[in-house]
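Peer 1: Predicted model follows, preceded by the sequence.
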Amino acid sequence: MAEAQAAVGDVPALLDLAKAAAATAPKPGEGRTAFLWEILASVTAVDVAAGRVLEPHLDAAAILAQAAGLAAGEGRDCPDFGGIRFDGAWGVFAAEAPGLRLEARAADGCFLLHGSKPWCSLAAQLDHAVLTAHVEGGGRAAFAVDLHADGVSFGDPEWTSRGLREIPSGTVHFDGVPAVPLGGSGWYYQRPGFAWGGMGVAACWLGGAVAVARSFTTSLRKAADGGREPDQIALAHLGEIDRTLAALTAYLARTADRIDAGELSDAGAWREALRVRGSVATAVERIQALVSQNLGPAPLAFDDAYGKRMADLALYIRQHHAMRDDAQLGALTLAGDTPW
């Protein structure tokens, strides 16, 4: 993890780190999913922004591998059809926003992108992206696109966030940009890899929480070395953090084994992803609250690394939609069997 530490705050270096990691990192569902998630968690524990750069690059590699052989049919006459090479730096852009719409229109046997895509992190510094676009007949499909192509332009992100400051997310505009289809309408969301990727993000969140817990433990030990032993409240909070992280680490390891065993390769994968993501997001917020209450305002005001980590992590976990995701899980639970 020395490379990640050396690249903190340096986006080009973080992108180089992601490209190097992709050369050897396993893909989900291929037998070493737990190791993949350990990589994501370990890098994020060094720096949340580093994990935020690494995760979509590895996710794009997995999506392209999952789509291999599925792109036959419409789009096969595109000049770049079948010639997608996983080189350069990649992003994954699937978000939607009111008033913005990206469409993929068939034209002369190819697909051309028209419109705008929001929440495109680091887009101006990337080479390629997997993105979703609306298609004729309804629904959305996934496409691979060259972000250096003519017709691609980047809006000013106007990024004022204190968290993930080095990773602005803005809008990208497309004016007749060729795109390579990856599967058909709905494939991107229906494949089990969508759920697996969502759990990979949760592994990053967990890594960030581990870093917060480590800083708390270090602070308590340092205070004890100076003659100020932790009180019962601090010890109780540390104990809660310990059992929470131990339980979640075991849960993710068990879930990774289930993915590799083929037990989460159907519609149930997303249900499990909602459980994993909700459990980790709730734990992250709880751990941040406990540590912040115990350490007080001083590290937020004077410890740059601690303050950055807390702000980065608070923004990152907002990819979880809290009660809305729980409502989706509740609906799936009501309609099916439960493990309890």
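Peer 2: Structure received.

Peer 1: all contacts plus neighbour counts: C-alpha atoms, from now on.
Peer 2: OK.

Peer 1: which stretches of the stretch 151-300 of the chain form helices?
Peer 2: Secondary structure of the stretch 151-300 of the chain (DSSP state H, counting those that start in this stretch): helices located at 187-190, 192-225, 232-260, 268-295, 298-302.

Peer 1: One more to weigh against that first structure:
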Amino acid sequence: MRDDAQGLESLLADFAQRDNLQVSAAPLRDAMQRCLNSGLDQLPLPGGGHTLERWRQLATVAGVDLALLKLYEGHTDALAILDELNAAPFEAPGIWGVWAAEPPDAKVGVSQRHGDKVRLNGRKAWCSGAQQLDYALLTAWANDEAPQLVAVDLKQPGVRFSSETWQAVGMAGTASGDVHFDGAVGICVGNNGDYLTRPGFWQGGAGIAAAWYGAAVALAKTLRAHRHNGRPEPHADAHLGSVDAALCGAAAALRECAEWIDAHPHKDASLPVQRLRAQVEMAVEQVCRHVGRALGATPFCRDPHFARLAADLQVFIRQSHAERDLAHLGQRVATGETEDWSL
């Protein structure tokens, strides 16, 4: 997998250094297609004994480009979900996404079910990379009890994209707009509620933390390269020391969580993953702060890869729900659900 990571970095080097004004869908889809053509989307499955290798690949892609990572993680997550739920809805290969955001004003309904086939109607929001994908797994509703996971071919009539709501600067290239369904045909995957109750749900959430980590490492490498100039810069060295401590702590947490998941592949991973995401988020925020203070404005203004990654990371890490996630973790600690912090 380390060789795959190096191959990926080489394969996508030109994409990482593209002009920051280039935000059209074509280069992003082309880069994603190169990953698929090279077999670099065939990752070890979560909980299969090589979870850390899976996360290393996600971290590598994140360090190349977070818009690409958003598509890559969604595609590889979809493949893992389909395997976990023993589903193969379409024969033709393509780029997949997973759309499971459920804002109250944008829900897709399921109707006219015949076997596994259903009709989809309604608006789905936060559909990352919608115009670059071939297929999507999305949550839809037949009632208010639990969402049904549905696979849909996006190249059919009854599927319409709109990006007017997407005003992002960071993560601009993903164009995570709305998708409108008007009688489009979908294929049910698993049973109602399977998307949230399967072990892979939290295992996939940990993979997002690995991506946060990979992007932070890429920013940190710019600071480390800066300190290779040989000139005394004690303040920059102090910032680099803080970055190193934060990243080493996050890396240790990732390794520990991956080991736990591989040892308990069918257990509820919500607690270890909630802890992991909190630890990595704190480390990433520390890295961003120290790298920026050490390097000043120069890389933000003159290095296209650094500038785009720094802007994208501020948006991407908000997949964490911040204090809401911490409050939920704190509630579990307060009720005695966790251990007593002994070494």
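Peer 2: In hand now; what should we look at? This structure is a prediction, so every number in the text was calculated from the model and none was measured.

Peer 1: still on that earlier bit, point out the most buried one among the helices of the stretch 151-300 of the first structure.
Peer 2: Mean neighbour counts were taken over the helices of the stretch 151-300 of the first structure using mean count of other C-alpha atoms under 10 Å, and the top value, a mean of 22, falls to helix 192-225.

Peer 1: Give me the distance between that one and the centre of its chain.
Peer 2: Put simply, helix 192-225 of the first structure sits 14 Å off its chain's centre (C-alpha atoms, centre = their mean, to the nearest Å).

Peer 1: which helices and strands does that helix pack with?
Peer 2: Secondary-structure packing of helix 192-225 of the first structure (3 or more C-alpha pairs under 8 Å, 6 or more residues apart in numbering; DSSP states H and E): helix 33-46, helix 48-67, helix 232-260, helix 268-295, helix 304-316.

Peer 1: rewinding a little: let's have the helices of the stretch 151-300 of the first structure in CSV, adding distance to H320 of the first structure.
Peer 2: Putting the helices of the stretch 151-300 of the first structure into CSV (distance: least, C-alpha to C-alpha, whole Å) gives the following:
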stretch, distance to H320 of the first structure
helix 187-190, 16
helix 192-225, 9
helix 232-260, 16
helix 268-295, 7
helix 298-302, 24
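
Peer 1: Out of those, which is closest to G91 of the first structure?
Peer 2: Proximity to G91 of the first structure (C-alpha to C-alpha) singles out helix 192-225 among these, at 13.1 Å.

Peer 1: Please work out the angle formed by the directions of that closest one and helix 268-295.
Peer 2: 20 degrees (axes from the mean of the first three to the mean of the last three C-alpha atoms, to 10 degrees).

Peer 1: nearest to S219 of the first structure, of the helices and strands packed on helix 192-225 of the first structure?
Peer 2: helix 268-295 (8.1 Å).

Peer 1: returning to that earlier point: to T333 of the first structure, which of the helices of the stretch 151-300 of the first structure lies closest?
Peer 2: Here helix 268-295 is closest among those (C-alpha to C-alpha), at 8.3 Å.

Peer 1: can you state the direction angle for the closest one and helix 232-260?
Peer 2: Put simply, helix 268-295 of the first structure runs at 160 degrees to helix 232-260, going by the same axes, to 10 degrees.

Peer 1: Kindly name the residues of the second structure that line up with the top strand by length along the first structure.
Peer 2: The residue-count maximum for a strand in the first structure (DSSP state E) belongs to strand 169-182. Aligned by TM-score structural alignment, strand 169-182 of the first structure falls on residues 176-189 of the second structure.

Peer 1: Which residues does the matching stretch contact?
Peer 2: Contact with stretch 176-189 of the second structure is made by 82, 85, 87, 89, 108, 116-130, 148-153, 156-166, as judged by C-alpha atoms under 8 Å, 6 or more residues apart in numbering.

Peer 1: now do stretch 89-102 of the first structure
Peer 2: With C-alpha under 8 Å, 6+ apart as the test, stretch 89-102 of the first structure has contacts from 15-16, 18-19, 56-57, 59-60, 113-123, 126-134, 174.

Peer 1: Can I take it that V110 of the second structure is in a strand?
Peer 2: Yes. V110 of the second structure forms part of a strand when assessed by DSSP: H, G, I helix; E, B strand; the rest coil.

Peer 1: Enumerate every residue touching the spatially most central residue of the second structure.
Peer 2: In the second structure, the centroid-proximal residue (C-alpha atoms, centre = their mean) is I208; its distance is 4.4 Å. Contact partners of I208 of the second structure, counting by C-alpha under 8 Å, 6+ apart, are E73.

Peer 1: Quick check: the equivalent of it over in the first structure vs G207 of the first structure, distance?
Peer 2: Residue correspondence to the first structure (TM-score structural alignment): I208 of the second structure is matched to V201. Counting by C-alpha to C-alpha, to the nearest Å, the gap from V201 of the first structure to G207 of the first structure is 10 Å.

Peer 1: how about the one helix or strand A21 of the first structure maps to: buried residues?
Peer 2: A21 of the first structure belongs to helix 11-22 when assigned by DSSP states H and E. Within helix 11-22 of the first structure, the residues scored as buried using 16 or more other C-alpha atoms under 10 Å are V11, A13, L14, L15, D16, L17, A18, K19, A22.

Peer 1: The fourth one -> the second structure?
Peer 2: If I follow you right, that is L15 of the first structure. So, by TM-score structural alignment, L15 of the first structure is matched to M32.

Peer 1: what about G296 of the second structure, how many neighbours?
Peer 2: Neighbourhood size, G296 of the second structure [other C-alpha atoms under 10 Å]: 11.

Peer 1: and the end-to-end length of stretch 149-160 of the first structure?
Peer 2: End-to-end span of stretch 149-160 of the first structure (C-alpha to C-alpha): 28 Å.

Peer 1: Report the secondary structure state of the residue mapped onto G99 of the first structure from the second structure.
Peer 2: By TM-score structural alignment, G99 of the first structure lines up with D105 in the second structure. Here D105 of the second structure is recorded as coil under three-state DSSP.

Peer 1: From the chain's centroid, how far away is the match of strand 169-182 of the first structure?
Peer 2: Counting by C-alpha atoms, centre = their mean, stretch 176-189 of the second structure comes out at 21 Å from the chain centroid.

Peer 1: what does stretch 6-15 of the second structure give?
Peer 2: So, by C-alpha atoms, centre = their mean, the centroid of stretch 6-15 of the second structure is 19 Å from its chain's centroid.

Peer 1: same deal with stretch 144-159 of the second structure?
Peer 2: On C-alpha atoms, centre = their mean, the centre of stretch 144-159 of the second structure falls 21 Å from the chain's centre.
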